[in-house]
Each structure stands twice: as C-alpha cells, then as structure tokens.
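Undergrad: fold the stuff below for me.
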Amino acid sequence: MQSGLNEPRSPCVANCCLDLQDVCLGCHRTHKEILAWHKMSREEKIAHLADLASRTP
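TA: Model (predicted):
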C-alpha cells in the first residue's frame, strides 16, 4: 500500500497471521510494529524495512 509519493511501501503482504510471539507470518513484523507503521517518519520506515530484510528467512 503506497502512503504518499515518496513514502516507502508497507511491508504487508496480505498474509496476516500472528504466531505465538505476536509476529506476523507474512511480513515478519510484530503486532506492535504493524500498528506503529503509520506513525513512523519516512526515515524510520526505511530503517525498519532494512531491519525486516535481515529477519526474513
């Protein structure tokens, strides 16, 4: 989902299912991170996406 012209795309892949640790099996974000996405600055989103890349199996 695109938020704005220069905004990073959400890492959501529409495969939402939280595991026992509240981590989404689709995008590998925690429930807290999913809720915080819309409040993050552009820079925070970019840093978060880089962090998620290191989590993805």
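Undergrad: when you work out contacts or count neighbours from here on, use the C-alpha atoms and nothing else.
TA: Will do.
Undergrad: from His48, how far off is Leu18?
TA: Plainly put, Leu18 is 19 Å away from His48 if you go by Cα to Cα, to the nearest Å.
Undergrad: again with Ser54
TA: 10 Å.
Undergrad: for the comparison step, fold the sequence that follows:
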Amino acid sequence: MSRATSPCIRVCTLDPGTGLCEGCGRTREEIVRWYRMTEEERLQIIAELPERMRAAFFPEGALTPNPTGRNDAGDSRRRPSPAHRGAPGGALRR
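TA: All right, here's what the predicted structure looks like:
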C-alpha cells in the first residue's frame, strides 16, 4: 500500500486568525479528514494551497513576508511561520 499524498512539512501550528495550518495551509477539518479523502480530493486541495497561503499570510502585492511579522494593523497573529522564512522544506537558514 502506498502512502497518500500530503502537503505536511511538520510545522503544525494552526493560525488563530485564519484557521489554517501555518506549515501546509490546510484547515483543521482537512487535516482530520486527510487520510479518509480520495487521492483526487487531496490533489484538488493541494492545488489550492499556494493561493490560499499567499492570501492568508502574505500582504497583497508583497513578494516576501513582512519582516516584522506584523500586518498593517500591527497585529502579529498572521505572521508567517519559520518554515515560510527559511530554506525549502522548512529548514531554517543560519
């Protein structure tokens, strides 16, 4: 039996402002149901994740996250996780 496709990068923190995992961009409900979904359902969600993450965690028009970790209102709830600021695969650069 092959392992199901998963976008998880092991940065499992749900953002209280968006309800999305800061690592992969899935909702709590999607995470809970993930291995009960068909591969087609999982691939559809995976296809939506880049836009979902951009809309949730990156200010409109910005190429990179705000280095202060705060949105325009001074609220730090929507700051990108270390995985978004680091090297590919979630490893932090030193």
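Undergrad: read off where stretch 25-34 of the second structure ends up in the first structure.
TA: Aligned by TM-score structural alignment, stretch 25-34 of the second structure falls on residues 28-37 of the first structure.
Undergrad: and the longest helix along the first structure, how far from the second structure on average?
TA: Once the first structure is assigned using DSSP state H, the helix that runs over the most residues is helix 42-55. For helix 42-55 of the first structure, the mean distance to aligned residues of the second structure following superposition is 1.2 Å (mean Cα distance after the TM-score superposition for the first structure).
Undergrad: Trp34 of the second structure: what's it in contact with?
TA: Trp34 of the second structure makes contact with Arg42 under the criterion Cα atoms under 8 Å, 6 or more residues apart in numbering.
Undergrad: can you tell me how far it is from Cys24 of the second structure?
TA: Trp34 of the second structure sits 12 Å away from Cys24 of the second structure, taking Cα to Cα as the criterion.
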